[in-house]
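# what's the 3D shape of this:
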Amino acid sequence: MNDKTLKNAVLAGGCFWCTEAVFQRLEGVEKVISGYTGGTIKNPAYREITTGRTGHAEAIQIIFDEEKISYKELLEIFFATHDPTTLNQQGADRGTQYRSAIFYVDEEQKQIAKEYINFLTHQNVFDNPIVTEVTELGPFYNAEEYHQNYYNQNSEQGYCQFVINPKLNKLNSTFKRKLKTEKQS
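Here you go, the predicted structure:
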C-alpha cells in the first residue's frame, strides 16, 4: 500500500532497549527509534542522560500505520509491558531517565492517553496508582547508533536475557494476534 497513513508516537517505559524490542515486533509498526526527550539540554549524549540531571527520559519514537495498529492499541501494549506504578524506576533501573511517560504529538493523543489511564485506574488493573506522565512532545533526540536495534543485535547479553526476554514472552503470549509474521520481522 503506497498511501499508508503513518503516525508518530513517543513512549518512555524505562530502558529504551526494552521498549524498542517490544514495539519492533508489532504488526503495523514501521520503525522504532531509541532516543531521549523531555529534558532541558539540546543534543544530549547517553553519558549525560545516565546522570539523571538533564531531565530527559529514555524513550522510543514509533512510526506506525494506523490502519494496522491504533494508538490506543500501542498504549494497551505499553501499559502491559512495563510497570506504570513505579516513579522514576523500572526494575533495577532507577532515575528520572527511566520514568514512565507518554509524550503526545497532538490533542487527540493526549485525550486517548488520559482516557486510557482513567480506564485502567477505574478497572483497578494495577495494585498501586499509575504515575505515568502525559506530556506534550518536545524535541526528540536519537540515541547513539549502538543503542539502535539493541536487543536484536545483542539478544545473548545478560540484560537482554533477564530483563527484555520476560517482556517479549509476555508480549508473545498476551498479544500474539498483534505480532508481525516471521517474513516481516
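# rest of the way, CA atoms for contacts and neighbours
Fine.
# So for the helix or strand encompassing residue 47, what gets flagged as buried?
Per DSSP states H and E, residue 47 falls inside helix 46-49. For helix 46-49, a neighbour-count test (16 or more other C-alpha atoms under 10 Å) marks residue 49 as buried.
# Identify the residues contacting the very next helix or strand once past it?
Per DSSP H and E, the first helix or strand lying C-terminal to helix 46-49 is strand 57-65. Here strand 57-65 makes contact (C-alpha atoms under 8 Å, 6 or more residues apart in numbering) with 4-16, 19-20, 23, 28-39, 49, 96-99.
# Over to stretch 152-164?
Residues outside stretch 152-164 that contact it (C-alpha under 8 Å, 6+ apart): 17, 18, 21, 151.
# another one to check against the first:
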Amino acid sequence: MTEKAILGGGCFWCLEAVYQRVQGVTHVISGYAGGHVANPSYEAVCSESTGHAEVVQIEFDPTIISYRQLLEIFFVIHDPTTLNYQGNDVGTQYRSVIYALNEQQLQIANELVKELEEQRHFSDPIVTEVIMAPIFYPAEDYHQNYYRNHPFQGYCMAVVGPKVSKFKKTFSSLLKD
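Alright, predicted model coming up:
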C-alpha cells in the first residue's frame, strides 16, 4: 500500500524531477497548497494573492523508501534556510514547507529538523514550515512532467538539471534503475 507526502521547496518542477527518479516513488504531481483560494491558477499563485506554495504530492511505497528518506532528499536538493526564495525564484509561493498528512509525518519532520539544527548541518537556521497538510490542488497539465518533457528549456538546464545531478550524486543508491 502506498502513502503520500506533500513538500514545497522552490519551483515544483525541481522537486518533481528529482522525486520521479527515487526508488519507491510511484507518482509525483506538481500542485499548490497552503493558500486561501480554491482551485488556484498558476498565474494567481505567482501573483502571491492566494497564499499557496508550489508543492509536489509524492506517492511512495514505504516498504521501499521511508518518509524520513524522502525528507532527507528534500533537505539536500533545496536550501531550507532561505525564507520565500530559492535561487532566483522569489516569492511566498517558493517557501520551504513540509505538509504532514498525519501525526506520524509531523513527528518525523519535526525530529529531522531538530536533528539538522542540533548538528548545525546548515550555517543558517532552517526556516522550513512543518505543519499539517491543507488541501492539495494539482497544477495545470502543462506543469506535469515538465523537466521530462522540456529538458533543454533554459530554466530546466540552469536550475532543474543541477538539482537532479546533485540528487544523483548524493543519493545514488536510491536511484531508480
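# care to give me the TM-score?
Here the superposed chains carry a TM-score of 0.99, computed using TM-score structural alignment, normalised by the length of the second structure; 177 aligned residues with a C-alpha RMSD of 0.5 Å.
# returning to what we had before: the contacts of stretch 152-164 of the first structure into a markdown table, with extra columns for distance to residue 83 of the first structure?
As requested, these are arranged in a markdown table below (distance: C-alpha to C-alpha, whole Å):
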| residue | distance to residue 83 of the first structure |
| --- | --- |
| 17 | 15 |
| 18 | 12 |
| 21 | 16 |
| 151 | 20 |
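# Select, from these, the two members most distant in space.
18 and 151 (7.7 Å; C-alpha to C-alpha).
# what's the mean distance for stretch 67-76 of the second structure versus the first structure?
For stretch 67-76 of the second structure, the mean deviation from the first structure after alignment is 0.2 Å (mean C-alpha distance after the TM-score superposition for the first structure).
# buried stuff in that stretch?
Neighbour-count burial for stretch 67-76 of the second structure flags 67, 70, 71, 72, 73, 74, 75 (criterion: 16+ other C-alpha under 10 Å).
# Quick check: which element contains the aligned partner of the second one in the first structure?
Under the alignment defined by TM-score structural alignment, residue 70 of the second structure corresponds to residue 74 in the first structure. Under the criterion DSSP H and E, the helix or strand holding residue 74 of the first structure is helix 71-80.
# on that earlier part again, from the buried residues of stretch 67-76 of the second structure, which single one is nearest residue 100 of the second structure?
residue 67 (10.2 Å).
# quick one: that closest one and residue 104 touch, right?
No. Judged on C-alpha atoms under 8 Å, residue 67 of the second structure makes no contact with residue 104 at a distance of 9.7 Å.
# returning to that earlier point: ok, residue 18 and residue 151 of the first structure, which is more surrounded?
Taking other C-alpha atoms under 10 Å, residue 18 of the first structure and residue 151 do not tie; residue 18 has more neighbours (24 against 21).
# show me the contacts for the counterpart of that one in the second structure.
Taking TM-score structural alignment, the alignment pairs residue 18 of the first structure with residue 14 from the second structure. Applying C-alpha under 8 Å, 6+ apart to residue 14 of the second structure gives the contacts 147, 159, 160, 163, 164.
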